[in-house]
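Peer 1: let me see the structure of the following:
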Amino acid sequence: MEAKEFEVIIIGGSYAGLSTAMTLGRSLRKTLIIDAGKPCNRQSPHSHNFLTQDGSTPKEIAQIAKKQVAQYESISFYDGLATSGKKSDKGFEITTSKGAIFTAKKLVFAAGVKDLMPDIKGFSECWGISVVHCPYCHGYEIRNQKTAIIANGERAIHLATLVHNLTKEITIITLGKKNFEEKELQKLKEHRIQIIEKEVSAIEHQNGQLEKIVFKDGSSENFDCAYAAIPFEQNSKIPQELGCKITENGHIEVNFMQKTTEEGIFACGDNSTMMRSVSMAVSGGTITGAMINHELSQENF
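Peer 2: Have a look, this model is predicted:
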């Protein structure tokens, strides 16, 4: 690439980043998208709950989006990993793993998060296929099946209330001693939701389709699917390097305009909200692009 200076740099070129770029491209803003090409949902067979694209693969949606964004001449793409960033007299300076350096007045983080897989054999192979995180994204497809909820405490109860509308065969696997209040235990009993207080050693599956959950005591039980609450970390460490505040849940803190706690820096997509879905990422990206264009317009007028 010849150009090194931009009005906006977007780190992350999936749904949130591309949505931001489309809004900026339509406003003729000179914008660079830096993307490493590893979206967190790349293993999911289909994407749902997104109008006009319900049932498409994540890859198909991203390919269409990138093709449409690329039509705007002020948008540039860089295939690579952004590894460091710093503030400069021009705004921000971003360095990639290949040593390329780019500058911009505004910075957008849309690199998403990295799910941290538990030490359970077969779990990662099933993740996004038959072991899922979201009833809205996947629940309809696995409705009326024998379902495990691999979680404990408040998170398990939250999932149970949502999943109960989709199937009546639910078992909560707490991975150890259960952590529920008495009134919660009563509710679970009323809805015939079983609790297994055992740690899991493996998930037996066929090409990512769960068949059996094996416990550390040697016992096992057949299931068709499972929901799981697992930890995550930010895909990019640069926001923290630049002083952006991280919430107690691990997200980049943003306001309703997608602005972080650092002036000139925005964030959108999975890295800044617990509502992880394609539609929410696109919405956040559109807001981000509009707010950045508004700021640049005010500064340049």
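
Peer 1: please make it C-alpha for all contacts and neighbour counts, starting now.
Peer 2: OK.

Peer 1: mind listing what's buried in stretch 45-60?
Peer 2: Applying a neighbour-count criterion of 16 or more other C-alpha atoms under 10 Å, one finds 46-48, 53, 57-59 buried in stretch 45-60.

Peer 1: end-to-end on that stretch?
Peer 2: 11 Å (C-alpha to C-alpha, to the nearest Å).

Peer 1: before we move on, what about stretch 171-184?
Peer 2: End-to-end distance of stretch 171-184 (C-alpha to C-alpha): 14 Å.

Peer 1: show me what counts as buried in it.
Peer 2: Under the neighbour-count criterion of 16+ other C-alpha under 10 Å, stretch 171-184 has 171-175, 178 buried.

Peer 1: which of the buried residues of stretch 45-60 fall in helices?
Peer 2: 58-59 (DSSP state H).

Peer 1: which one among the buried residues of stretch 45-60 gets closest to residue 193?
Peer 2: Using C-alpha to C-alpha, residue 48 comes nearest to residue 193 of the buried residues of stretch 45-60, at 26.8 Å.

Peer 1: longest helix anywhere in the chain?
Peer 2: Assignment by DSSP H gives helix 278-300 as the longest helix of the chain.

Peer 1: one more, so I can put them side by side:
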Amino acid sequence: MVDYDVVVVGGGTAGLSAALTLARAGRRVTVVDKGEPRNSPAAHLHGFLSRDGTAPADMLRVGREEVAGYGGTFLDTAVTTARPGPHGGFVAELETGRRLTARALLVATGLRDILPSVAGVAELWGGDVLHCPYCHGHEVRDKPVGVLGGENRPFSLHQASLVRQWSPDVVFFPHPIELADEERERFLARGVRVVEGPVERLETDGGRLAAVRMGDGSAVERSALFVGPRFVPRDELLTGLGCEVGPSGWVTVDASGATSVPGVWAAGNVVSEAAQLASAAGAGMTSAIALNHHLLADDIDSAVAHYRATGTAVSD
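Peer 2: Reported below is the predicted structural model:
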């Protein structure tokens, strides 16, 4: 007998939502999570109905309590590798050296934000250096805001135009990006000031962003700065299992979160760079329902085989 019906790898919003749904369905489920959520630098989360303004750690604590209330368990460690089991299902190797067996896996390990290599960005990340206007734009509305260009050119240009929706005082620092005349004109028409040239560092006053220091020595006073990180999925477990990777470089899943490997589902930022808290929670629940149906089909097949062999129903 395997240890669990499902091992959920990753205890963020997607993983906890999946675990809650599976536990309420009576499945034996455990969540393996080392406690390093992507949004931990942020003081508050926003845009999640009924939880707006909640500290990320508080939301995860409540989520864990809800999962545990239905019999779900937690292991505060990491899964280092996963492989198919010798008799079906999967074996997950933990950082502690323990091995777990499960009928199915749900991977919700999220992604890493690779920040621009400008001094001060990492130190202020999640505070005055932000990524998502929908998550934090309202909190810096009407303040002097900057947008720093990055590796993802289309994203940076879109972000600079979008942030203008929250503040009349927006400066776009293209940094490594060379703007075409038409692009520069669009910013001017939108009321976005463009300050070109390399950005040297961010300057602070009392631990808060004060100014963006340019390579020529000039400084542009700003209260907040939006950046576009490079998103790298934490998908080593998925690729190690042989899950198909699409042209974008991300593991592909269907609408339910099923990967190309039977019995393996994925939800949240590990397969979607655009997933926010609410959509990640929805994806976790969707994957859990589909995964439960996958297990149900197996349960029915086993019950039929048992009935044909013994003439009796399977007892719980």
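
Peer 1: and the TM-score between them?
Peer 2: The TM-score (TM-score structural alignment, normalised by the length of the first structure) is 0.92; 297 aligned residues with a C-alpha RMSD of 1.9 Å.

Peer 1: on that earlier part again, secondary structure and distance to residue 151 of the first structure for the buried residues of stretch 171-184 of the first structure - can I get that in a markdown table?
Peer 2: Output for those, formatted as a markdown table (DSSP: H, G, I helix; E, B strand; the rest coil; distance: C-alpha to C-alpha, whole Å):
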| residue | secondary structure | distance to residue 151 of the first structure |
| --- | --- | --- |
| 171 | strand | 10 |
| 172 | strand | 7 |
| 173 | strand | 6 |
| 174 | coil | 5 |
| 175 | coil | 7 |
| 178 | coil | 9 |
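
Peer 1: one step back: what's the mean distance for the longest helix of the first structure versus the second structure?
Peer 2: Taking mean C-alpha distance after the TM-score superposition for the first structure, the mean distance separating helix 278-300 of the first structure from the aligned residues in the second structure is 1.0 Å.

Peer 1: middle-most residue in the first structure, spatially?
Peer 2: Geometric centre of the first structure, nearest residue: residue 270, 3.5 Å, by C-alpha atoms, centre = their mean.

Peer 1: hey, where'd the helices end up in the stretch 201-301 of the first structure?
Peer 2: Secondary structure of the stretch 201-301 of the first structure (DSSP state H, counting those that start in this stretch): helices located at 238-241, 278-300.

Peer 1: can you redo the ones you listed as CSV with distance to residue 157 of the first structure and mean neighbour count?
Peer 2: Output for those, formatted as CSV (distance: least, C-alpha to C-alpha, whole Å; neighbours: other C-alpha atoms under 10 Å):
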stretch, distance to residue 157 of the first structure, mean neighbour count
helix 238-241, 32, 16
helix 278-300, 24, 19
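
Peer 1: now for these, which one comes closest to residue 223 of the first structure?
Peer 2: helix 278-300 (27.5 Å).

Peer 1: leaving out chain neighbours, which residue sits closest to the residue nearest to the centre of the first structure?
Peer 2: Counting by C-alpha to C-alpha, 6 or more residues apart in numbering, the nearest residue to residue 270 of the first structure once its immediate chain neighbours are dropped is residue 112, at 4.8 Å.

Peer 1: one step back: for the residue nearest to the centre of the first structure, what are its contacts?
Peer 2: 110, 112-113, 276-277, 281 (C-alpha atoms under 8 Å, 6 or more residues apart in numbering).
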